[in-house]
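>>> Sequence plus the predicted model coming up.
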Amino acid sequence: MGEVLGKVLVVDDDEVIRQLIAVNLTLEGFEVETATDGQDCLDRVLDVRPDVVTLDVMMPRLDGWVTATRLRTDEETRHIKVLLITARAQEEDKRRGLGLGVDAYLTKPFDPAELIRIVRELAAAGDRSAGLS
């Protein structure tokens, strides 16, 4: 078993998509935990301590927008890299996500190779910035 590339919390209410993302990232060498919606993510994020959170936008209870905002405004989670994954591809949505401080944006349906590339970059960037503090 090689070196773990980082820890990812995969948040999606669709089990098929959640498993697809989790399996792809696990095979790539990431340690992966999953959450079923934004509230589940917030309940678990401090225990999991991920480097990256992949966050679906359209979810029950707490959507990706609210979840990303809460992750960004909490001192203990604001350093975590956030990748928003959504079926909503409008520029306005991308601007909204970037305005909230999310680190990357991926539109469904997505290419798993693209997902892996983005998560790798975010995990590596988090690594470097962690050394600066």
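Alright, I've got the coordinates.
>>> contacts, neighbours, all on C-alpha from now
Fine.
>>> helices or strands next to the longest helix seen in the chain in the packing?
Using DSSP state H, we find that the single longest helix of the chain is helix 112-130. Contact here means 3 or more CA pairs under 8 Å, 6 or more residues apart in numbering; DSSP states H and E; on that basis helix 112-130 packs against helix 15-28, strand 52-56, strand 81-86.
>>> List of residues touching the longest one?
What it means is helix 15-28. Contact with helix 15-28 is made by 10, 11, 12, 31, 32, 33, 34, 36, 112, 116, as judged by CA atoms under 8 Å, 6 or more residues apart in numbering.
>>> Please compare the first structure with the one that follows:
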Amino acid sequence: MGRVLVVDDDEVIRQLIAVNLTLEGFDVATAVDGQDCLDKVRAIQPDVITLDVMMPRLDGWETAVQLRKMPEAAHIKVVLITARAQEDDIARGANVGADAYLTKPFDPGEMIRVVRELAGVKPA
């Protein structure tokens, strides 16, 4: 169906996203922060990355910027999923190359819809 890399330092959120996407038929891998994401992205070759913003080591903003600089990752769709909901944050998301922006708490159905759309997967 499609491969998704779920990146969040909060284990509960990471597992919530991963389980929902797995139940929808996606092949899901996880990473605990931005650096872990960058370390794994070449091997996993995801179609979509769900990316938290506020994380240790390497935050989601900088991770998105680094992904866009990697020729082998520049095509990967990025969904920022964050508690940061101000207009400036949403604009910053667009500036770092995010393809979608969801705020926490998020509706799992909406998250699945966005990931499906970005992965080019038709609804079941």
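Nice, thanks for sending it over. If you're wondering where the values come from, they're calculated on a predicted model, not measured in any experiment.
>>> circling back to that earlier point, how far off centre is the longest helix of structure 1?
10 Å (CA atoms, centre = their mean, to the nearest Å).
>>> Excluding its own residues, what touches it? List them.
Residues contacting helix 112-130 of structure 1 (CA under 8 Å, 6+ apart): 5-6, 21, 24-25, 28, 51-52, 79-81, 83, 103-104, 106.
>>> out of the residues you listed, which is most surrounded?
residue 81 (26 neighbours; other CA atoms under 10 Å).
>>> what does it align to in structure 2?
In structure 2, residue 81 of structure 1 lines up with residue 77, judged by TM-score structural alignment.
>>> just to revisit the earlier point, show the buried residues in the contacts of helix 15-28 of structure 1.
10, 11, 12, 31, 32, 33, 34, 36, 116 (16 or more other CA atoms under 10 Å).
>>> Serialize those to TSV and add fields for distance to residue 97 of structure 1 and secondary structure.
Supplementary listing: these in TSV, determined by distance: CA to CA, whole Å; DSSP: H, G, I helix; E, B strand; the rest coil:
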residue	distance to residue 97 of structure 1	secondary structure
10	17	strand
11	16	strand
12	17	coil
31	25	strand
32	23	strand
33	23	strand
34	21	strand
36	20	coil
116	20	helix
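>>> can you put the residues you listed in JSON lines and add distance to residue 95 of structure 1?
Formatted as JSON lines, these follow (distance: CA to CA, whole Å):
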{"residue": "10", "distance to residue 95 of structure 1": "22"}
{"residue": "11", "distance to residue 95 of structure 1": "21"}
{"residue": "12", "distance to residue 95 of structure 1": "21"}
{"residue": "31", "distance to residue 95 of structure 1": "30"}
{"residue": "32", "distance to residue 95 of structure 1": "28"}
{"residue": "33", "distance to residue 95 of structure 1": "28"}
{"residue": "34", "distance to residue 95 of structure 1": "26"}
{"residue": "36", "distance to residue 95 of structure 1": "25"}
{"residue": "116", "distance to residue 95 of structure 1": "23"}
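>>> Just flag the most distant two among those residues.
36 and 116 (20.3 Å; CA to CA).
>>> just to revisit the earlier point, most tightly packed of the helices and strands packed on helix 112-130 of structure 1?
Highest mean neighbour count among these (mean count of other CA atoms under 10 Å): strand 52-56, with a mean of 28.
>>> Please tell me I have it right and residue 100 of structure 1 contacts residue 68.
Yes. Taking contacts as CA atoms under 8 Å, residue 100 of structure 1 lies within contact range of residue 68: 7.0 Å.
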